[in-house]
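Enquirer: Got a sequence here, can you model it:
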Amino acid sequence: MVEIKTDTALDAMREAGRVVARALAAARDAAAVGVRLRELDEAARAVLGEAGARSPFLGYQPSFAPTPFPAVICASVNDVVSHGIPGERRLRDGDLVSIDCGAELDGWTGDAAISFTVGTARPADVELIAATRHALDAGIAAATVGHRIGDISHAISTVARNAGCGMPAGFGGHGIGRRMHEDPHVPNHGRPGRGFPLRHGLALAIEPMLTAGGRDACRTDPDGWTLRTIDGSRAAHFEHTVAVTEDGPRILTLP
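Expert: Predicted coordinates for the structure are as follows:
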């Protein structure tokens, strides 16, 4: 069932979104050559604790996962598309890092993701990050009253294909509110004019994941979480929690 939020609820989600933005900034600030991924998780965890927020990631176990997720961020490096577990791996010069983080505050949830490079960036990685951010911006721009979910999906996939990028099949965004994952699903592939109609008060997590290899196929590591490109090409991931309003899209996870 799709829940349409009141303006008061959207304001509360905005406060959760601010916490997410601060946690992502802390994780990014902690990222440097030689730093362990778990240290990025610790930085984000400290922000959540200071805000009195709960992590919707920590202990989360969907049907596909053999074990609960053990961290408050997903830290995905290079060919990892999403759901990377932050452990003892140390960042190396030139790594492409994607951080996904959520926060639940006073019963409402925010969810966002960023991608960046550590040390000396490869030009191809800079282009991939820019294309992924462009895809997110296009998806957000399509999140207007009177459009449908398929218009968001089509906007994202158009940018990805024009950039020669792939996107993992079956993955995309989602409704969000009292829980991190709610209806409706927001595919990153789709046809315009199709799907659930966008109304004032609909809250969505829009999250394109692009791969440099141009292929959509990915595989999951034995840990049951880590999603990785089959061809070893690099991946980037951006996400914002967005409210559809009569005044246009309202981004709830900005700093």
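Enquirer: switch to C-alpha atoms for all contacts and neighbour counts from now on
Expert: Will do.
Enquirer: Spell out, range by range, the helices that occur in the chain.
Expert: Counting by DSSP state H, the chain has these helices, from start to end: 7-30, 37-51, 123-141, 149-162.
Enquirer: Let me know which of those is tucked in deepest.
Expert: Of all these, helix 149-162 carries the top mean neighbour count, a mean of 24, counting by mean count of other Cα atoms under 10 Å.
Enquirer: With residue 233 as the reference, name the closest of the helices of the chain.
Expert: When the helices of the chain are ranked by proximity to residue 233, the top entry is helix 123-141, at 10.2 Å, counting by Cα to Cα.
Enquirer: one more, for comparison:
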Amino acid sequence: MIEILDATEVDRARRTGALVGDILQSLRGRSVAGTNLLDIDSWARDMVLEAGAESCYVDYEPSFGRGPFGHYICTSLNDAVLHGLPHDRVLADGDLLSLDLAVSLDGVVADSAISFVIGGKPSAADAALVGATERALRAGIAAAGPGARLGDVSHAIGAVLGEAGYAVNTEFGGHGVGSTMHQDPHVPNTGRPGRGYVLRPGLLLALEPWVMADTAELVIDPDGWTLRSATGCRTAHSEHTVAITEDGVEVLTLPTT
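Expert: A predicted model of the protein is given here:
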């Protein structure tokens, strides 16, 4: 089902999105060498609950996972790219960390992800990897709007990733959000322009380009959740929730400070 929100619900989505953006920004600032992934999960839990929000992950139990997930945030490290289950693992300088957070506030969900290198200046390869996902995300957002087709968004994302030299995996991609975290439509990270669902005002989409440095093949950890590159190469993931409006597209998950 594709859910179309009314103006009041979109306004609530703005508040949810701001909360998600602010929590991720706070966690990024606190994630340094010596930080445990379980600490990040604990900090996320405290901020979500303090805001009166609900985690979309704690009780999340889809068919592809070994659920329930049982944590408040996905922490994907180095060769892990999606659904990283927080473990007792301490960060070190040079680690490449992706944080993915989805919460519900006042009945509306927002979902966002960031990738960054711990410590000093990232390597050229890591900077290129993260930068490609961020540029692809901006391109997908720019292609969205009322009357655009889903294929336009997917094509814009895939064109950036392909031009940067990365293979695109289409098993997991963006998705609709609204009263629940994962809804139709699925938004592949590559596609054909002019095809697919016509975007309408009130539609919320979580756009999430992600890549692996030298492969498009995923493997799953014994924990049943964490998805890694099949070759052990580094990975990156960027995501925003956006709202289709009457006259364009609005990014909901930007931090407020």
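Enquirer: one step back: could the helices of structure 1 go into JSON lines alongside distance to residue 253 of structure 1?
Expert: Listed next are the helices of structure 1 as JSON lines, based on distance: least, Cα to Cα, whole Å:
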{"stretch": "helix 7-30", "distance to residue 253 of structure 1": "4"}
{"stretch": "helix 37-51", "distance to residue 253 of structure 1": "14"}
{"stretch": "helix 123-141", "distance to residue 253 of structure 1": "12"}
{"stretch": "helix 149-162", "distance to residue 253 of structure 1": "18"}
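Enquirer: ok, residue 209 of structure 1 - how many residues close by?
Expert: Applying other Cα atoms under 10 Å, we find 27 residues neighbouring residue 209 of structure 1.
Enquirer: Now do the residue lying closest to it once chain neighbours are set aside against residue 83 of structure 1, distance only.
Expert: The shortest distance from residue 209 of structure 1 to any non-neighbouring residue, by Cα to Cα, 6 or more residues apart in numbering, is to residue 237 (4.4 Å). When Cα to Cα, to the nearest Å is the yardstick, residue 237 of structure 1 and residue 83 of structure 1 sit 11 Å from each other.
Enquirer: more crowded one of these two?
Expert: Legend: neighbour count by other Cα under 10 Å for residue 237 of structure 1 and residue 83, higher for residue 237 (28 against 20).
Enquirer: give me every residue that touches that one.
Expert: Counting by Cα atoms under 8 Å, 6 or more residues apart in numbering, residue 237 of structure 1 makes contact with 81-82, 98-99, 113-115, 129, 132-133, 207-210.
Enquirer: quick one: which two of those are the most distant?
Expert: With Cα to Cα as the measure, no two of these lie farther apart than 82 and 133, at 15.5 Å.
Enquirer: Residue 23 of structure 1 -> structure 2?
Expert: Across the two structures, residue 23 of structure 1 finds its equivalent in residue 23 of structure 2, going by TM-score structural alignment.
Enquirer: Residue 58 of structure 1 and residue 69 touch, don't they?
Expert: Yes - the pair residue 58 of structure 1 and residue 69 passes the contact test of Cα atoms under 8 Å, sitting 5.6 Å apart.
Enquirer: who has more neighbours, the two?
Expert: Ranked by neighbour count (other Cα under 10 Å), residue 58 of structure 1 and residue 69 place residue 69 first, with 21 against 16.
Enquirer: May I ask you to confirm that the more buried one is in contact with residue 56?
Expert: No - applying Cα under 8 Å as the test, residue 69 of structure 1 and residue 56 come out as separate, 9.8 Å apart.
Enquirer: burial of the residue lying closest to residue 140 of structure 1 once chain neighbours are set aside, as a residue count?
Expert: With Cα to Cα, 6+ apart as the criterion, residue 140 of structure 1 has its nearest non-adjacent residue at 6.6 Å, and that residue is residue 249. A total of 18 residues lie near residue 249 of structure 1 under the criterion other Cα under 10 Å.
Enquirer: same deal with the one 3 residues further on?
Expert: The burial count assigned to residue 252 of structure 1 is 27, neighbours taken as other Cα under 10 Å.
Enquirer: wouldn't residue 159 of structure 1 be in contact with residue 133 here?
Expert: No - under the criterion of Cα under 8 Å, residue 159 of structure 1 lies out of contact with residue 133, with a separation of 9.8 Å.
Enquirer: ok, now which ones touch the counterpart of residue 163 of structure 1 in structure 2?
Expert: Here residue 163 of structure 1 is matched to residue 164 in structure 2, going by TM-score structural alignment. Taking Cα under 8 Å, 6+ apart, we find residue 164 of structure 2 in contact with residue 132.
Enquirer: just the one 5 residues further on next, same as before
Expert: Residues touching residue 169 of structure 2, when contacts are defined by Cα under 8 Å, 6+ apart, comprise 189, 211, 216-217.
Enquirer: Which of those residues are retained in structure 1?
Expert: Mapping those onto structure 1 (both residues aligned by TM-score structural alignment, their matches' Cα atoms under 8 Å) leaves 211, 216-217 still in contact.
Enquirer: In strands, which of the residues you listed appear?
Expert: Residues from these lying in strands, with DSSP state E as the criterion: residue 211.
Enquirer: Neighbour-wise, give me the winner out of the kept ones among the contacts of residue 169 of structure 2.
Expert: Using other Cα under 10 Å as the contact criterion, the top neighbour count among these goes to residue 211, which has 24 neighbours.
Enquirer: Can you tell me how far it is from residue 81 of structure 2?
Expert: As defined by Cα to Cα, residue 211 of structure 2 lies at a distance of 8 Å from residue 81 of structure 2.
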